[in-house]
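Colleague: sequence and predicted structure are below.
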Amino acid sequence: MFLFVLALLPAIFSSGTGKAGSQTLTVVSFDIPGVIGTDPNGLYNQVLAQITEETGVEFELVIRPISRARKEYASGRFDCLLPLDPVFEGQHLDHLQSIPFQRARIHIFTPTGEPALRSAADLRGLRVGGQLGLPYPPEIDRAIGEDKVSDLHTLMQMLKTDRFDAIVAFTPDIYQAFKHHDVEPFSHDRENPVGIYRDSLTCQPTGRNRTLMQQVNDALTGMGRN
């Protein structure tokens, strides 16, 4: 896994030893193009940088594959995990959670120009693709079955090449991917997601983290993300 340090950025990248200064949170995440990852221009990278500017709280951000990120956070190696999903959240109800960075929505996408689909019932008889490691509502997950790929770009390509009739993906992730890969947006019903999840920072329930999380939440409130 490619890890690096950008010392001049407020949101710091590191190898993730779990050791940090009193005003630093170690954060493990997974790559979502245009949202969070090794690109400092990602949406959540910029949110972290703005929190640092507002509060002085710094973030050592490490990118891992999804399953490894969750495992290493659960083992206590990192202070925080971003983003959170409801399945993982249910196993860590006593952990600290920030105000949502974004309310992620799940939509069904069909090839550009095709009719929009709005429910799991609309997926019957179709080849439906999803992404490994991401949480879907049970009825959507059943429609996807084993047809899951490792990353969003591959999922998009498989819809473009007619290997899937429809795909299920999160926004804003796929909107950022459309821009990143210069792809014309696929058909979907923007106003009617099939699920809504909170993208939050979750942290180990220590006294130090609780103090820092209060500063993080104050900054997020000031940024209008409450």
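Modeller: Yes, it's here.
Colleague: switch to C-alpha atoms for all contacts and neighbour counts from now on
Modeller: Will do.
Colleague: show me which positions of the strand or helix carrying L48 end up buried.
Modeller: Using DSSP states H and E, L48 falls within helix 43-55. Residues of helix 43-55 classed as buried by neighbour count (16 or more other Cα atoms under 10 Å): L43, Y44, N45, Q46, V47, L48, A49, Q50, I51, T52, E54.
Colleague: okay, one more to line up with it:
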Amino acid sequence: MLTKHVLFSGLLLFVSSFLNSISAQTIIGIDIPGLHNNDGQGIYDVMIRDATGRDVLIMPPARAVNAYDSCTDCCISPANKNPDFYEYGDGHIVSIPMFTAQIFIFSKPGDAAINDVALLKGKKVGARKGMPYGNHVESSGARFMKVDQLTKNIKKLERGSLDYMVAYTPDIYDAFYSAGKDPFPHTKTSPVASHEDSLLCKDTPENQALIKKLNDAI
């Protein structure tokens, strides 16, 4: 019992130390292939670095959000203040959108494409852990089956373990390409939601200046 207590205490200390290491003006990037990459060469990584001179610290979605919520003076990308997706109000500032990502419903190969969220009710729907899909999608009554990698949902949908999959473009297209497959059926001109991909920061004078640099470059 003592050993378990010591291990648990050590874990708490590690997590606390990690969160405290998110220093002033750290820019946290949500791991999204093609947009925020671990090698620092994602589209948003390059845009932010070129505009501000700062590197982006990449984390999985849920960890990135927790780190941002716990810091006092940091930023996160991509995010925004749209109440359909987030509860960030006063005390947070956002940049001009770097891009507007779109969310689509993907059907099994050979099935018809749909864009009616009501059809997801009671269905097994693949999604990515930690990613926001907006109240419109998340309140659909779907049975969300969440994984850490988009390619896993592609495989599950293809073999019939899922009824549908919800995913953002352009990153889902990158996942299909990596899997060597053409995108599954979806209504290409009718997304079920749109997300402005901005840099979100705690509202401080330093971060106001940081966002101005990015806005001037966009």
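Modeller: Arrived safely, thanks for sending. Just so we're clear, the structure is a prediction, and the values are computed from it rather than from any experiment.
Colleague: one step back: what helices or strands is the helix holding L48 of the first structure leaning on?
Modeller: Packing partners of helix 43-55 of the first structure (3 or more Cα pairs under 8 Å, 6 or more residues apart in numbering; DSSP states H and E): strand 11-13, strand 58-63, helix 207-222.
Colleague: 6 Å instead?
Modeller: Helix 43-55 of the first structure sits against no helix or strand, with contacts defined as 3 or more Cα pairs under 6 Å, 6 or more residues apart in numbering; DSSP states H and E.
Colleague: now it and helix 207-222, what's the angle there?
Modeller: Using axes from the mean of the first three to the mean of the last three Cα atoms, to 10 degrees, the inter-axis angle of helix 43-55 of the first structure relative to helix 207-222 is 100 degrees.
Colleague: count the residues that sit near the alignment partner in the second structure of Q214 of the first structure.
Modeller: Mapped onto the second structure by TM-score structural alignment, Q214 of the first structure lines up with K212. K212 of the second structure has 16 neighbouring residues, counting by other Cα atoms under 10 Å.
Colleague: can you check S98 of the first structure too?
Modeller: S98 of the first structure has 20 nearby residues by other Cα under 10 Å.
Colleague: by contact count, what packs against the longest helix seen in the second structure?
Modeller: The longest helix of the second structure (DSSP state H) is helix 2-20. Helix 2-20 of the second structure sits against no helix or strand, with contacts defined as 3+ Cα pairs under 6 Å, 6+ apart.
Colleague: for that helix, which positions count as buried?
Modeller: L19.
Colleague: before we move on, what about stretch 19-29 of the first structure?
Modeller: T24, L25, T26, V27, V28, S29.
Colleague: quick one: the strands in the second structure?
Modeller: Counting by DSSP state E, the second structure has strands at residues 26-30, 56-59, 74-79, 92-94, 99-106, 124-128, 143-147, 164-169, 193-202.
Colleague: now those in a markdown table, with distance to F8 of the second structure?
Modeller: What follows is those, written out as a markdown table (distance: least, Cα to Cα, whole Å):
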| stretch | distance to F8 of the second structure |
| --- | --- |
| strand 26-30 | 27 |
| strand 56-59 | 23 |
| strand 74-79 | 28 |
| strand 92-94 | 33 |
| strand 99-106 | 39 |
| strand 124-128 | 28 |
| strand 143-147 | 26 |
| strand 164-169 | 36 |
| strand 193-202 | 31 |
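Colleague: dump the residue contacts of the closest residue to T26 of the first structure other than its chain neighbours.
Modeller: Leaving out its chain neighbours, the residue that sits closest to T26 of the first structure by Cα to Cα, 6 or more residues apart in numbering is E60, at 4.6 Å. Applying Cα atoms under 6 Å, 6 or more residues apart in numbering to E60 of the first structure gives the contacts I12, F13, S14, T26, V27.
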